[in-house]
Structure formats: structure tokens, C-alpha cells
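Enquirer: Have a look at this prediction, sequence included:
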Amino acid sequence: MSAPTILFAAKPDRWPTYEPHLRRALAAAGISDANLTTQADPSDVDYIVYAPNSEVQDFTPYTKLKAVLNLWAGVENVTGNATLTAPLARMVDTGLTDGMVEWCVGHTLRHHLGMDTHIHGQDGIWRNGSVPPLARNRPVTVLGLGALGEAVAQALHGLGFPVSGWSRSPKSIANVTTHHGEEGLQAALSRAEIVILLLPDTPATENILNAKTLAALPEGAVLINPGRGPLIDDDALLAALDSGQIGHATLDVFRQEPLPEAHPFWAHPKITVTPHIASETRPETASETVAENIRRGEAGEPFLHLVDRNLGY
């Protein structure tokens, strides 16, 4: 069997960062003879290590293509590409997962403990009039129970929070009260004092938090969104914040990025904007995921983390 040709298709500045890690991971997977390159005749390419913002948008010339291995956890920018008929694998990266857990736990604790009051209140006033509940008395709901959502839910359970989770289809996860479907969404939100959104961006999840679902939350609930911007109806969120139905929203993702300077989120006193930094694919660990799927492809084994085109993730 000839050595596979692997095309790295991402922004050029990513190649020097990824190349040594990919070569190391491929060697560890027993594929050290692979032709790893940024330039290749499309008809020779077996695998594409892919970022959706790369120049490769037409997959038709890649007639030997065995799989496209996405470098991003999100695949909404490629699932609708009609020219891509080869298997598409999303990125499930232990480094990305750990980073997301740390970011979500950090902001959950920030809101749970009321840290903003003291961080921003350095004005000589001794604010010791409120004591937060213990974690065991602060219900948290995670919307989206994929690899990221489950990991975040388990970490919060480990800190003592009672954790509920919601997914489109039924799931059973230790330590998490799981819900699914439309009725399940209302149940998942009804007691949630903190909600974390880790759903994919699909037609079925767009505006999943809207005027109706925001009203289902306990008054003063906090939203944390490191998932996708379109999961929240922006106008409904602003109205809920202004009415006091939502106490605060920490948002890392937006419908338009970078968030325009004039967007009302920037100036709203109950919104924290972070610039899409919740977690990042780590080249070292992501390369291991890519190499394992290439090893599987060459061995005739099933690929990991394949995208269901009908569901969009």
C-alpha cells in the first residue's frame, strides 16, 4: 500500500504551528512515511486536514479523498457544502475539551460567588452584605451534552453543583439529570440558576433561547454562552436583561465576529463580552486526533467523530 497523501488546508500561518505536531503524531501512529504537505495535486490527496476558512471550498477535484478531518469543533461552515461527499470528522480534542471545561468552570464560579461585585467595586465601600449559597444549592443546566457539554457537566458535578443537561435526543449520563425534546427543555430550564450553552449551530438550535425559553428560567438566572452566537435571540436577551428576568450574560460567541463596536452588548451593564476565547484547538492534542483517524482510514477501521450531515453535527 502506498503512503497516503495528506493535504493541510488551513490559513498559511497555521502550518508552522501544526507541522511538527502532525509529523510526530503520524509517526507515533505508524504513518511516518505519509506525504504531509500544503500543496498537492488534488487527484493524489487521500486526506484533508481542514479548516473551513481555508482556500479549499470545492472538493470535486479530490477524487481519491477518504476523509476530511476538521480542525474545528464546529462544522456548520462545511456541512452544507454539496461538493463534499467524503466522510467528515469533527474535532474532538482533549486539549480543547480541557480548555472549555476550565473556562466554563471559571465563569460559573465567578457568577456563583458574585465575584464581579468585589472585582469592580474597588471604591472604598466594604460590601459584605451577601453570602452566596453553597454549590449544592445552585442548580446549573448545560444545554448540549456532546463531548464538551458532558465534560463541563461532570466537572461542575465534581464541585458539588446539581447539574441538569439537555440534548435533542435522549442521553443517560452519570451524575447528570438529563432531559431531551421540547418538553424536556422547559424542565431543564425551570430550575436553572446558571445556564451554559454548548450546542452546535444548526437550524434546530438557532434561537433556542428566545423570549419563551428565557421566561422559563428562574428570575435572575445567569447565561454563559461559549457555544455558538445564533443559539440566543439577541433582542430577546436584551429585553430579558432589562426586565431583570436574566441577571447577567457572559457571551464568548456572536452572530457576527468580531462583535461590531456599536453593538449594544458592549455597553450593557449586565453583559460580559469575551472575544471567542473560551477554548482553542491545541495543535499538539488535535494532531493526535487527526493521526488516529488517518491510521484508522489506512487500516480500514471506522473513523472517529463522524458528522451526521442530516443533523449538522
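Expert: Done, it's in.
Enquirer: From here on, just use CA atoms for contacts and neighbour counts.
Expert: Will do.
Enquirer: Check the burial of Ser172 by counting its neighbours.
Expert: Ser172 has 11 neighbouring residues, counting by other Cα atoms under 10 Å.
Enquirer: what about it, which helix or strand?
Expert: Using DSSP states H and E, Ser172 sits in no helix or strand.
Enquirer: you'd agree it is up against Thr178?
Expert: Yes: assessed by Cα atoms under 8 Å, Ser172 is found in contact with Thr178 at 6.5 Å.
Enquirer: what's around the nearest residue to Thr38 once chain neighbours are set aside, how many residues?
Expert: Among residues not flanking Thr38 along the chain, Phe8 sits closest, at 5.0 Å (Cα to Cα, 6 or more residues apart in numbering). By other Cα under 10 Å, the residues close to Phe8 number 24.
Enquirer: With Glu182 instead?
Expert: Neighbour number of Glu182 under other Cα under 10 Å is 12.
Enquirer: coming back round to it: and the residue nearest to Thr38, what does it touch?
Expert: By Cα atoms under 8 Å, 6 or more residues apart in numbering, the contact set of Phe8 is 15, 36-38, 48-50.
Enquirer: Glu19: neighbouring residues, count only.
Expert: 18.
Enquirer: Please give the element, helix or strand, for it.
Expert: helix 15-28.
Enquirer: Return the list of helices and strands in contact with that helix.
Expert: Judged by 3 or more Cα pairs under 8 Å, 6 or more residues apart in numbering; DSSP states H and E, helix 15-28 is in contact with helix 283-299.
Enquirer: Show me what the helix it packs on is packed up against.
Expert: helix 15-28, helix 94-113.
Enquirer: just so I know, which of those lies nearest Arg138?
Expert: helix 94-113 (7.6 Å; Cα to Cα).
Enquirer: Included below, for side-by-side comparison, is a second structure:
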Amino acid sequence: MKSGGEEAVPKWRKAFQAVDPRLDIRWWDDAAVAPEDVSYVVVWDPEPGRLKRLSNLRVVFSSAAGVDNIVRDPEWPRHLPLVRMGGLETGQRMGEFVSWACLSLLRGARRMALAQAQARWDNFNPRFTAPERRVGIMGLGSLGGTAARMLRALGFPVAGWSRTRKELPGVESFAGAEELEAFLARTDILVCLLPSTPETRGLIDARLLSLLPRGAQVVNVGRGSHLVVPDLLAALDGGHLDGALLDVFEPEPLASDSPLWSHPRVIVTPHLASMASLRERARYIAEAIAAHEAGDPLPNLYDPERGY
């Protein structure tokens, strides 16, 4: 176990005990544990080469939805199943966060926060309601689908763009590079929920942002590597974009001298959009281990061909 630091291990142990008391939960650097005795690991950012040394390892679990901190290790054991964090609570939390993000941009939450910090009464009238702002979600997997459903319930017109076409009730679908421009042209609030792959790195750059309508807004809850920050700042300062809400950065934590912290049109949150409770993550992992030992398929497997 390497997630949340050594101080989190007792909490993890208690959570696992509640769902499967047979599981023996140990800290990643526990000297009393022989490498060959480890069957499963739960990690977020393992040191390069460590996984390779666990000779009887059966499954690698990521403690979050992303796996880029694991697969960037050139020696990670690629023959083993790698399970991304999932479950209903993860989707629920992401859907809630994306809904809050879009509503925050819609209603001018950053402007309100700045006025409050200055003890200044700024009684303004937001320009739009939800039905007047078209949301476009890049990445229509399970998290994107849940977010789309919640946004539609709030009245936002929703479209989605993905590598291959996804059909969701009430969601206009776009797919592939040939339909990206049309997707962007109809998007007032762009939500990025893409996985981290070589193809998506730096995707949200000056050119892509220029294809959004003037006054558009951006929500990034995918990966920090998707966004070219200087291009975003230029689009904000130049007036093409109206605002942004960012939950992911490269690197993390966001540097204290980053201009994003103080920008009047940017809301910064510390990579917490979809992090499920420790109790729920323990349940998800324990159920996956039980399925694996029964010979049943594992959920949410990383596909090296797709890169996510």
C-alpha cells in the first residue's frame, strides 16, 4: 500500500477490515514484508523499478482514476493487470464536481470570491442561464457519461467528443479528429475529461482554444498535461476566453508562484474532483481482488494499446 503516506495505512487497514478481514494491509516500505510475499499493491506514484522487484505480484491497483504515474516507470511489469480506480462513488463525485464547476463559471463564482475577499458588495447580474450555455465534454467514458447526465438535469445542452463515437441519451455525439472543430464551435463551456496519452498531451493549446466561441470557458478535470497554461492565460487576458476552472496541473502541487493562483478569471482546486472516500475505494479494491481470485474479470483495466 502506497497511497496517502504511511500515516494513512491504519485508516486503509480499518476500511479493508470492514469489507474483507482476510486482507493483510501493509505499508509500502514495511521492512517486515518480503517482496516475494506481496500479491497485490495499491499505489499512486511508485518509485521506478519497485514494482518489478515484487516477483509474485498478481495485480496492480491505482488508488485514483489515472495511471500515468505508474506506467511512466519504464520497468513496470506490463504483463500484470493494472486496474484503474472506479466505482459508483467516483462517478458520482466527478459528476457533482463538473456540475459545480459549470455552475460556478455560469454564475461568476470567482468574481464573487474576489469581492468577498475585499469586503466589497458587487451586485451583478449573470448574463446567462444554463439552457443558454452549451457544454461540451471531451471524453465520454463512465465519468464523462455521469457528468453529462447531471448537467442535462440542470438544463445545460450537452455534447460529447471522444476517440470513438459514444451514444448517450440526449447528448450530441462527436468523434475523431475530423469532428473536433464542429464540436468546439458549438461549445460555450469546454470540459476536459480525457485520459493522459501521448496524443492528448498539450491538446488544449492556442489553436484549440481559438476554435471555441468568444467568451467560452474551460474546465480541466482530466490531466494537467492536456493544457498549455501560457496559451490559456493568453486567451483569458486577450478576452477570447471568459474564465477557467482547473483541478489538475503539471506538475502537482501547483507551484506557489504560478500566475493561475491570482488570476481574476481562474478558479484553482487541488486535484480533488473525483476522489472517492477511502471506504469506497477499499470496497472497490476488495471486490476486485475477490473477483480475480474467483477467476472472474477485473474491472476498469488499463489498455496499453489505447493508453488508458
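Expert: Cool, the structure landed. Note that the structure is a prediction, hence the values are computed from the model and not measured.
Enquirer: where does the TM-score land?
Expert: Once superposed, the chains reach a TM-score of 0.89 (TM-score structural alignment, normalised by the length of structure 2), with 298 aligned residues with a Cα RMSD of 2.0 Å.
Enquirer: The residue nearest to Thr38 of structure 1 and Ala28 of structure 1: what is the separation?
Expert: 18 Å (Cα to Cα, to the nearest Å).
Enquirer: same deal with Glu257 of structure 1?
Expert: For Glu257 of structure 1, the distance to Ala28 of structure 1 - Cα to Cα - is 37 Å.
Enquirer: same check, this time on Val140 of structure 1
Expert: For Val140 of structure 1 relative to Ala28 of structure 1 (Cα to Cα), the value is 40 Å.
Enquirer: What of Val273 of structure 1?
Expert: With distances taken as Cα to Cα, Val273 of structure 1 is found 40 Å from Ala28 of structure 1.
Enquirer: These two: which has the busier surroundings?
Expert: Val273 (17 against 13).
Enquirer: Which residue in structure 2 aligns with that one?
Expert: Taking TM-score structural alignment, Val273 of structure 1 has Val268 as its aligned residue in structure 2.
Enquirer: Next up, the contacts around that match.
Expert: Counted by Cα under 8 Å, 6+ apart, Val268 of structure 2 has contacts 245-247, 260-261.
Enquirer: once you map the residues you listed onto structure 1, which are still in contact?
Expert: Among the contacts of Val268 of structure 2, the ones still in contact in structure 1 (both residues aligned by TM-score structural alignment, their matches' Cα atoms under 8 Å) are 245-247, 260-261.
Enquirer: quick one: the helices in structure 1?
Expert: 15-28, 94-113, 115-119, 147-158, 181-190, 211-215, 234-243, 264-267, 283-299 (DSSP state H).
Enquirer: Need those in a markdown table (columns: distance to Pro42 of structure 1).
Expert: Below are these laid out as a markdown table (distance: least, Cα to Cα, whole Å):
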| stretch | distance to Pro42 of structure 1 |
| --- | --- |
| helix 15-28 | 18 |
| helix 94-113 | 30 |
| helix 115-119 | 53 |
| helix 147-158 | 33 |
| helix 181-190 | 43 |
| helix 211-215 | 47 |
| helix 234-243 | 42 |
| helix 264-267 | 44 |
| helix 283-299 | 17 |
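Enquirer: Nearest to Tyr62 of structure 1 among those would be which one?
Expert: helix 283-299 (16.2 Å).
Enquirer: what stretch of structure 2 does the closest one fall on?
Expert: Against structure 2, helix 283-299 of structure 1 falls on residues 278-294 (TM-score structural alignment).
Enquirer: What residues sit buried inside that stretch?
Expert: Neighbour-count burial for stretch 278-294 of structure 2, counted by 16 or more other Cα atoms under 10 Å, picks out 278, 280-289.
Enquirer: Same question for stretch 175-194 of structure 2.
Expert: 175, 180, 183-184, 186-194.
Enquirer: chain center to it: distance?
Expert: Distance of stretch 175-194 of structure 2 from the chain centroid (Cα atoms, centre = their mean, to the nearest Å) equals 18 Å.
Enquirer: Can you get me the start-to-end distance on that stretch?
Expert: Termini of stretch 175-194 of structure 2 sit 13 Å apart (Cα to Cα).
Enquirer: What about the residue mapped onto Pro12 of structure 1 from structure 2, how many residues nearby?
Expert: By TM-score structural alignment, Pro12 of structure 1 lines up with Glu6 in structure 2. Residues contacting Glu6 of structure 2 under the criterion other Cα under 10 Å number 15.
Enquirer: Assess the claim that Glu6 of structure 2 and Ile25 are in contact.
Expert: No: in this structure, Glu6 of structure 2 is not within contact of Ile25 by Cα under 8 Å, at 11.6 Å.
Enquirer: OK, contacts around the residue nearest to Val9 of structure 2 when sequence neighbours are not counted?
Expert: Of all residues not flanking Val9 of structure 2 in the chain, Trp27 sits nearest, at 6.2 Å (Cα to Cα, 6+ apart). Neighbouring residues of Trp27 of structure 2 by Cα under 8 Å, 6+ apart: 1-2, 6, 9.
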